[in-house]
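J.: no letters, just coordinates:
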């Protein structure tokens, strides 16, 4: 266990460096010139050259990348071209907002997704199963921006029970619509994965043995079938949560949520390279960390995984 953890942690550095290199190369292929955008259309060639020199954009690309790696080695992510604020300070300011939204969306998706998937498995072949299948296919197919606008139209403009946008100084009612919008896709997938995994578990001999012992159907389903179906469900939840923590661009933009998604989009639109690099690197760190936590959770959910890894 300790060796496995050490090996995964040591892979962090080359993984993150590889991601920075790929991101740096892709940014050079983006159309537009960030220096020209900062200087304005009427800027003289001398002004553009001076700004380019101040930002280090006049150096060869390999030297620019090596300079960024050296900056990372000092624990810094650079400064925004436009605001001159530290990227690390902006990330620390935006991330708690994204974290609140991500946790709320995943809580909504996990509770209803596992519940609907379990119900569909227990009621296999019935109208319940067919209705849940229809709902989950719709949840997977519907575009996020359309769902967000539809929820805003119904609950904010028609019924007027929830605010349409903003963060409301952390009030719960401002979190409901963005969380439902962001979590619906995951809810649908979690429900389908739960149903599939539960059907496999319910067909195992230990389920028949549990029923033969006279255990109630509720206990058989929840304690024996669901417990042994959790690994693929936890994997999906962990991966989706990792992607949410990187910022949900569409959801945060629609609902005016001041998180990493809007911050990243603003950086892309302005060609603010340090912002883009910082968000991507931070997101990669979060995603890799979530993958590690998901892998470690297998040892807690299934003792056979722990025994296999230690032998």
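T.: Arrived safely, thanks for sending. Just so it is clear, the structure is predicted and the values come from calculations on it, not from any experiment.
J.: please count neighbours and contacts with C-alpha atoms only from this point.
T.: Will do.
J.: residues in contact with residue 32?
T.: Remark: with contacts taken as C-alpha atoms under 8 Å, 6 or more residues apart in numbering, residue 32 is in contact with residue 271.
J.: what does residue 33 give?
T.: residue 271.
J.: name the helix or strand for the nearest residue to residue 56 once chain neighbours are set aside, please.
T.: Counting by C-alpha to C-alpha, 6 or more residues apart in numbering, residue 64 is the residue found nearest to residue 56 once chain neighbours are left out, at 7.0 Å. Assigned by DSSP states H and E, residue 64 falls within helix 61-73.
J.: what residues sit buried inside that helix?
T.: By neighbour count on 16 or more other C-alpha atoms under 10 Å, the buried set for helix 61-73 is 64-65, 68-69.
J.: residue 129 contacts residue 121, doesn't it?
T.: Yes. Using C-alpha atoms under 8 Å, residue 129 makes contact with residue 121 at a distance of 7.3 Å.
J.: have a look at those two and say which one is more surrounded.
T.: Higher neighbour count among residue 129 and residue 121: residue 121, with 23 against 19, using other C-alpha atoms under 10 Å.
J.: list the buried residues for the helix or strand containing that one?
T.: If you go by DSSP H and E, residue 121 is part of helix 87-122. Going by neighbour count (16+ other C-alpha under 10 Å), the buried part of helix 87-122 is 87-88, 90-91, 94-95, 97-99, 101-110, 112-122.
J.: buried set for the following helix or strand past that helix?
T.: Using DSSP H and E, the helix or strand that follows helix 87-122 in sequence is helix 127-141. Buried positions in helix 127-141, judged by neighbour count with 16+ other C-alpha under 10 Å: 128-129, 132-133, 136, 139.
J.: comparison target, given below:
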């Protein structure tokens, strides 16, 4: 197991470098000059522009800028925002706790509701319960997140007055509940349908028939034998979905005025703040890689036949 983990950690290095380098090159290729944009419509002073670019290292070749970024990254320095002169690490400290709260609400909703609904549909395959769940999940998949967010905001906020249309305190869990539900609705639908398919397929497996023939209680057959093996593809999806939820929170945060990663990325794109965008994406990449490693290790827990030498 230790050798496997070490090998996976080594494999993460080229993925990390390739992803962050790609973002660097994309930001370098975008038109416009973030330093010149500091003057707005006023005519800039060329000498001041060159001085700022030199102080920030923007006059260096792109690969040299990337190398300096990596060196600073290992020292905890994510760079400095051009417009405000604020360290990017401070922006990360303010934005990520909000998005993590929002993502945890959506992820918990996906697991607590999506998996039981999938098990219920898979155990009642072809019956009215299964058909109702399929229709509801298909509806959630068909409606885009931004449409669902605006509908929830207009109906529950403006029409019924049950909630505040926009979030006033981005750190309050109660105010993040509705944005979290909207964010997790699509993932919930996918997890439900994936669990249903896996349960329906494994119900015909030999080990399930053997457990039933031995006279084991239905709860034990489903919980210990059927569900554990059926969760392997679901866990794979959830590991990928954890990072997708954080990235997808950009739209949800914009609708409900949540001050998280989404707002920071949106403002950074408008100002062409490449350092800020790369810093935010770097943390997301690390979350993706860590989630995939945890998923691979969970395989051995769910299926005893899987062992890592």
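T.: Here it is on my side, so go on. Please read these numbers as outputs of a predicted model, since none were measured by experiment.
J.: picking that back up, the helix holding residue 121 of structure 1 vs structure 2, average distance?
T.: Taken over the aligned residues, the distance from helix 87-122 of structure 1 to structure 2 averages 1.2 Å (mean C-alpha distance after the TM-score superposition for structure 1).
J.: now that helix against helix 127-141, angle please.
T.: Going by axes from the mean of the first three to the mean of the last three C-alpha atoms, to 10 degrees, helix 87-122 of structure 1 is angled at 160 degrees with respect to helix 127-141.
J.: who's in contact with residue 209 of structure 2?
T.: Contact analysis of residue 209 of structure 2 by C-alpha under 8 Å, 6+ apart lists residue 203.
J.: distance check, it against residue 125 of structure 2.
T.: Per C-alpha to C-alpha, to the nearest Å, residue 209 of structure 2 is found 17 Å from residue 125 of structure 2.
J.: what strand or helix carries residue 32 of structure 1?
T.: Assigned by DSSP H and E, residue 32 of structure 1 belongs to no helix or strand.
J.: gap between it and residue 52 of structure 1?
T.: Going from residue 32 of structure 1 to residue 52 of structure 1 by C-alpha to C-alpha gives 14 Å.
J.: now residue 19 of structure 1
T.: As judged by C-alpha to C-alpha, residue 19 of structure 1 and residue 52 of structure 1 stand 25 Å apart.
J.: show me where structure 2 has helices.
T.: 2-29, 46-56, 62-73, 88-109, 115-123, 128-142, 145-152, 177-202, 206-213, 218-220, 227-256, 261-271, 274-302 (DSSP state H).
J.: could I get these as JSON lines with distance to residue 170 of structure 2?
T.: Formatted as JSON lines, the helices of structure 2 follow (distance: least, C-alpha to C-alpha, whole Å):
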{"stretch": "helix 2-29", "distance to residue 170 of structure 2": "28"}
{"stretch": "helix 46-56", "distance to residue 170 of structure 2": "32"}
{"stretch": "helix 62-73", "distance to residue 170 of structure 2": "28"}
{"stretch": "helix 88-109", "distance to residue 170 of structure 2": "6"}
{"stretch": "helix 115-123", "distance to residue 170 of structure 2": "28"}
{"stretch": "helix 128-142", "distance to residue 170 of structure 2": "25"}
{"stretch": "helix 145-152", "distance to residue 170 of structure 2": "16"}
{"stretch": "helix 177-202", "distance to residue 170 of structure 2": "11"}
{"stretch": "helix 206-213", "distance to residue 170 of structure 2": "47"}
{"stretch": "helix 218-220", "distance to residue 170 of structure 2": "41"}
{"stretch": "helix 227-256", "distance to residue 170 of structure 2": "10"}
{"stretch": "helix 261-271", "distance to residue 170 of structure 2": "11"}
{"stretch": "helix 274-302", "distance to residue 170 of structure 2": "18"}
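J.: which of the ones you listed sits closest to residue 36 of structure 2?
T.: Of all the helices of structure 2, helix 46-56 sits nearest to residue 36 of structure 2, with 6.6 Å by C-alpha to C-alpha.
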